[in-house]
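# Structure here, sequence nowhere to be found:
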């Protein structure tokens, strides 16, 4: 699966759970995904002049000695913000990582300019609802994604999160016929309840099909391009398409207000029983 624009997957290791409670960053990894591959990365330990709790060392393997020798936050954060640039940002449990990014940037008077945030936890919940856990390690393992390094180290976590997000994007491609995905579509999915995602994506994909469709006169419709709905509305045929998805083949059509709709071909042309009489759902209008 290809992303239409670059995405930077980020992962922070920290001394605590929240910057509001004194937590500081101790390590960062930022991996730039272009198309479907990681093409660049920024990885560094960070000296934030903070004591590393014992349980953090036990969890991450990051020791006090390691961060004491690391470059200071005042050096790492400007380089990190420059590396991210104006690309979309992504993270597994993105609210955590973005909160630390913004808090550390604020300390130094930096202004991150990333183009929105994608949360792979939220994506997984919406694309694969009902799983027992969405923690990075178990979720990735259930999809055959393995850690190359130690879990709870920034670079290893970011690599696995990148593979997971690409896997989710690939699933969307298979279900709805996408060959590439705009990162902003993933941001939109993040904002929806899981039950609303299928209908949203079907309509979104239908609009893409319509935008890419050949001009209406070239479609084999025996000269008919407009239909009347049995309730009276007039609709214009945009195209007929066959998709590798759960709603193929489809009819894509435009309503009087310009909105794009899609229906399975069998539904579009079906007969209805209205007041004891058979009525076509859509009747061709002879021009």
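Thanks, I have the structure now. As the structure is a computational prediction, the values presented were derived from the model and not from experiment. Numbering: from 1, shown residues only.

# okay, CA-based contacts and neighbour counts for the rest of this
Noted.

# Can you report how many residues lie near residue 173?
Neighbour count for residue 173, taken as other C-alpha atoms under 10 Å: 18.

# Is it within a helix or a strand, and which one?
In the assignment (DSSP states H and E), residue 173 maps to helix 154-176.

# what does that helix contact?
1, 9-13, 27-31, 33, 36, 43, 91-92, 120, 123-124, 127, 136, 140, 145-151, 178-181, 201-202, 205, 243-246 (C-alpha atoms under 8 Å, 6 or more residues apart in numbering).

# Where helices are concerned, which of those residues count?
120, 123-124, 127, 136, 140, 201-202, 205 (DSSP state H).

# Scan the residues you listed and report the most crowded one.
That'd be residue 120 among the ones in helices among the contacts of helix 154-176, by other C-alpha under 10 Å, with 26 neighbours.

# Go ahead and flag the most central residue of the protein.
Geometric centre of the chain, nearest residue: residue 186, 2.5 Å, by C-alpha atoms, centre = their mean.

# about what we covered before: so the helix holding residue 173 versus helix 120-127, what angle?
20 degrees (axes from the mean of the first three to the mean of the last three C-alpha atoms, to 10 degrees).

# Just the buried ones from the contacts of helix 154-176, in PyMOL syntax?
This is the PyMOL syntax for the buried subset of these, where burial follows 16 or more other C-alpha atoms under 10 Å:
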select buried, resi 1+9+10+11+12+13+27+28+29+30+31+33+36+43+91+92+120+123+124+127+136+140+145+146+151+178+180+181+201+202+205+243
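
# returning to that earlier point: am I right that the residue nearest to the centre of the chain is in contact with residue 122?
No. The criterion here is C-alpha atoms under 8 Å, and residue 186 misses it with residue 122 at 9.6 Å.

# just to revisit the earlier point, looking at the ones in helices among the contacts of helix 154-176, spot the one nearest residue 85.
residue 120 (20.1 Å; C-alpha to C-alpha).

# Below is structure B, check it against A:
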């Protein structure tokens, strides 16, 4: 039974290479579709948040001023993630900030990332949009609050991850759809994904991805 760390950042901008910094992080530990632990915190990296980002996320400079230091939060987050493989939506973005913030602390950030956006483009190629909120609406995934807050987005990504696992398993008759397999799917061209997945178990149960009509979600263990 594999545990993955589903991660989401809110930041001051798009690129740490341009001086942008993290303002919030959320991490969910997900095991067999169940949320088993959570970590979330705002963080103060001494970087002012532009007004357009404040409007998008609702995270204000006043909130950041009283938040814990980025070094404290990132050390805690790294300890929480441990050695687990990481999942994120548009993972290239989150991975850049994960690596940049941990590099400033001289901490290892060599985690394996899988991307629910790239995987969904291959498993749900006919979706009108592969943005997280659009996929959540299409697949009827639960929503717990305002998008562009780290924990809300991490929860939606967790639900999407589990749905991807379910749909791949049901469509192609696979008993194990783990982080390594989805990472392999996301790195395969759309046209070749069905052939790849058929080859793992002799063929899918149907030529179409599993039905999008029934919501499947991750449940909290409290």
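That came in fine, so what should we check first? Not measured: the values here are computed from a predicted model.

# what's the TM between chain one and chain two?
Superposed pair, TM-score by TM-score structural alignment, normalised by the length of structure 2: 0.89. Supporting alignment: 207 aligned residues with a C-alpha RMSD of 1.4 Å.

# hang on, the earlier thing: mean per-residue distance, the helix holding residue 173 of structure 1 to structure 2?
Taking mean C-alpha distance after the TM-score superposition for structure 1, the mean distance separating helix 154-176 of structure 1 from the aligned residues in structure 2 is 0.6 Å.

# Pull the contacting residues for whichever residue in structure 1 pairs up with residue 71 of structure 2.
Counting by TM-score structural alignment, residue 71 of structure 2 corresponds to residue 74 in structure 1. Residues near residue 74 of structure 1 by C-alpha under 8 Å, 6+ apart: residue 108.

# what span of structure 2 lines up against the helix holding residue 173 of structure 1?
Using TM-score structural alignment, helix 154-176 of structure 1 pairs with 150-172 in structure 2.

# The matching stretch: how far from the chain's middle?
The chain centroid and the centroid of stretch 150-172 of structure 2 are separated by 9 Å under C-alpha atoms, centre = their mean, to the nearest Å.

# List of residues touching stretch 118-129 of structure 2?
Identification of contacts with stretch 118-129 of structure 2 by C-alpha under 8 Å, 6+ apart yields 90, 130, 134-135, 138, 164, 168, 182-183, 185-186, 189-190, 193, 209.

# who wins for most neighbours among the residues you listed?
residue 185 (24 neighbours).

# Could you identify the residue of structure 1 that aligns with it?
Residue 185 of structure 2 maps onto residue 189 in structure 1, by TM-score structural alignment.

# Check residue 127 of structure 2 too.
Using TM-score structural alignment, residue 127 of structure 2 pairs with residue 131 in structure 1.

# Tally up the residues packed near its match, please.
Residue 131 of structure 1: 10 surrounding residues under other C-alpha under 10 Å.

# residue boundaries of the strands in structure 1?
2-14, 25-35, 37-45, 88-91, 117-119, 180-181, 226-229, 234-241, 250-254, 260-264, 271-274, 277-280, 282-284 (DSSP state E).

# Any chance of the ones you listed in a markdown table with distance to residue 163 of structure 1 as columns?
Shown next, in a markdown table, are those (distance: least, C-alpha to C-alpha, whole Å):
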| stretch | distance to residue 163 of structure 1 |
| --- | --- |
| strand 2-14 | 10 |
| strand 25-35 | 10 |
| strand 37-45 | 9 |
| strand 88-91 | 12 |
| strand 117-119 | 13 |
| strand 180-181 | 15 |
| strand 226-229 | 45 |
| strand 234-241 | 31 |
| strand 250-254 | 32 |
| strand 260-264 | 32 |
| strand 271-274 | 46 |
| strand 277-280 | 47 |
| strand 282-284 | 44 |
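
# What are the buried residues along stretch 51-71 of structure 2?
53, 57, 59-61, 64-65, 67, 69-71.

# Redo those residues as TSV? Include distance to residue 20 of structure 2.
Putting the buried residues of stretch 51-71 of structure 2 into TSV (distance: C-alpha to C-alpha, whole Å) gives the following:
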residue	distance to residue 20 of structure 2
53	12
57	15
59	15
60	15
61	14
64	14
65	16
67	17
69	15
70	13
71	15
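
# Return the subset of these lying in helices.
Short answer: these in helices (DSSP H) are 53, 57, 61, 64-65, 70-71.

# got these as a markdown table, with distance to residue 112 of structure 2 columns?
Formatted as a markdown table, these follow (distance: C-alpha to C-alpha, whole Å):
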| residue | distance to residue 112 of structure 2 |
| --- | --- |
| 53 | 28 |
| 57 | 27 |
| 61 | 32 |
| 64 | 29 |
| 65 | 32 |
| 70 | 22 |
| 71 | 22 |
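
# Residue 111 of structure 2: which of the residues you listed is nearest?
For those, the nearest to residue 111 of structure 2 is residue 71 (18.7 Å; C-alpha to C-alpha).

# chain center to stretch 103-112 of structure 2: distance?
For stretch 103-112 of structure 2, the distance to the chain centre is 18 Å (C-alpha atoms, centre = their mean).

# Return the distance of residue 175 of structure 1 relative to residue 202 of structure 1.
Look at residue 175 of structure 1 and residue 202 of structure 1: by C-alpha to C-alpha, to the nearest Å, they are 9 Å apart.

# which residues touch stretch 28-36 of structure 2?
Outside stretch 28-36 of structure 2, the residues touching it (C-alpha under 8 Å, 6+ apart) are 1-7, 37-39, 81, 154-155, 158-159, 162, 217-222.

# Tell me how many other residues surround the equivalent of residue 115 of structure 2 over in structure 1.
Aligning on TM-score structural alignment places residue 115 of structure 2 opposite residue 119 in structure 1. By the criterion of other C-alpha under 10 Å, residue 119 of structure 1 has 23 neighbours.
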